[in-house]
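Asker: Build me a model:
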Amino acid sequence: MPPPADTRALNSVLHTIAVCRIRDGGRGQDYCLRKISEGKTPSEARRALKRRLSNVVYRIMKRDLRNHLAQAA
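Answerer: As a prediction, the model looks like this:
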């Protein structure tokens, strides 16, 4: 069964962010180069960066939810 459309859309957004971070230099590119030097393929390094980005997004969403619930109480 294919993933829901919103999952595909989120994956597409994470992919775009990861590709831009790698292309534009900085911490994203450093992270990917470190993964490649550890023996990962470029695709695996990009996947690891996407996972790291998704963790950041998840933490922000949880924080925003906590703040919203605290204000509503």
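Asker: Going by C-alpha atoms from here, please, whenever you check contacts or count neighbours.
Answerer: Noted.
Asker: For the residue nearest in space to the middle of the chain, which non-adjacent residue is closest in space?
Answerer: Centroid-nearest residue in the chain: Leu53, 2.2 Å away (criterion: CA atoms, centre = their mean). Among residues not flanking Leu53 along the chain, Leu14 sits closest, at 7.0 Å (CA to CA, 6 or more residues apart in numbering).
Asker: and if you look at His15?
Answerer: Lys50 is the one closest to His15 (CA to CA, 6+ apart), at 6.5 Å.
Asker: which SSE is the one you found in?
Answerer: Assigned by DSSP states H and E, Lys50 falls within helix 42-72.
Asker: One more: Lys40?
Answerer: Counting by DSSP H and E, Lys40 is found in no helix or strand.
Asker: In contact with it, which residues?
Answerer: Going by CA atoms under 8 Å, 6 or more residues apart in numbering, Lys40 touches no other residue.
Asker: how much space is there between it and Cys32?
Answerer: Remark: distance between Lys40 and Cys32 (CA to CA, to the nearest Å) = 9 Å.
Asker: To compare with the earlier structure, here is another sequence to fold:
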Amino acid sequence: MPGCGVLGAAMILGETAGAARFRSKDAFARFNGTAPIPVWSSNKVRVRLNRGGNRTINTALHMAAVTQTRGDGEGAVYYARRLAAGKTPKEALRLLRRRISDRVYRALLTDEIARSQQHDIEQPCAA
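Answerer: Predicted coordinates for the structure are as follows:
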């Protein structure tokens, strides 16, 4: 994934301990702290940055998001689109980080499924 280097990937893999333990991408986002917290202090719909969750994974996702905004790839286009929609730079970066979290969850889950299927094929059947 663009923006996620070897160190960031190792931090995510080490702290996640298997993506299959999460029931959805939303549960994974809640675990890593990228799920927003709704604020109901008025009639205006707003969300606040989640300061909880696993800070190690959140740091790796933040590094990937900042790296993607500096390039000219998909992340930079998404970030620019959010800024054009009236979001502040912090909000746009938070939204990009959540989007990266969803992509990481899908990649981890796909990898685990492929690894388990390969493991099932390699084991001989006992007769």
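Asker: ok, back up a step: which one in structure 2 is aligned with the residue nearest to Leu53 of structure 1?
Answerer: Correspondence of Leu14 of structure 1 to structure 2, assessed by TM-score structural alignment: Leu61.
Asker: What count of nearby residues applies to the counterpart of the residue nearest to His15 of structure 1 in structure 2?
Answerer: Under the alignment defined by TM-score structural alignment, Lys50 of structure 1 corresponds to Arg97 in structure 2. Per other CA atoms under 10 Å, the neighbour tally for Arg97 of structure 2 reads 27.
Asker: my guess is Arg97 of structure 2 contacts Met63, does it?
Answerer: No - look at Arg97 of structure 2 against Met63 with CA atoms under 8 Å: they stay out of range, at 9.1 Å.
Asker: Report the buried residues of stretch 27-39 of structure 1.
Answerer: Gly28, Gln29, Tyr31, Cys32, Leu33, Lys35, Ile36 (16 or more other CA atoms under 10 Å).
Asker: Give me the subset of the residues you listed that lies in strands.
Answerer: When strands are assigned by DSSP state E, not one member of those lies inside them.
Asker: quick check, nearest of those to Gln71 of structure 1?
Answerer: Taking CA to CA as the measure, Gln71 of structure 1 sits nearest to Gly28 out of the buried residues of stretch 27-39 of structure 1, at 34.2 Å.
Asker: Next, the contact list for the counterpart of that closest one in structure 2, please.
Answerer: In structure 2, the residue paired with Gly28 of structure 1 is Gly75, using TM-score structural alignment. Going by CA under 8 Å, 6+ apart, Gly75 of structure 2 touches Ala65, Gln68, Thr69, Leu96.
Asker: quick one: Gly75 of structure 2 from Phe31 of structure 2, how far?
Answerer: Applying CA to CA to Gly75 of structure 2 and Phe31 of structure 2 gives a distance of 22 Å.
Asker: cool, and Asn58 of structure 2?
Answerer: Asn58 of structure 2 is 9 Å from Phe31 of structure 2, by CA to CA.
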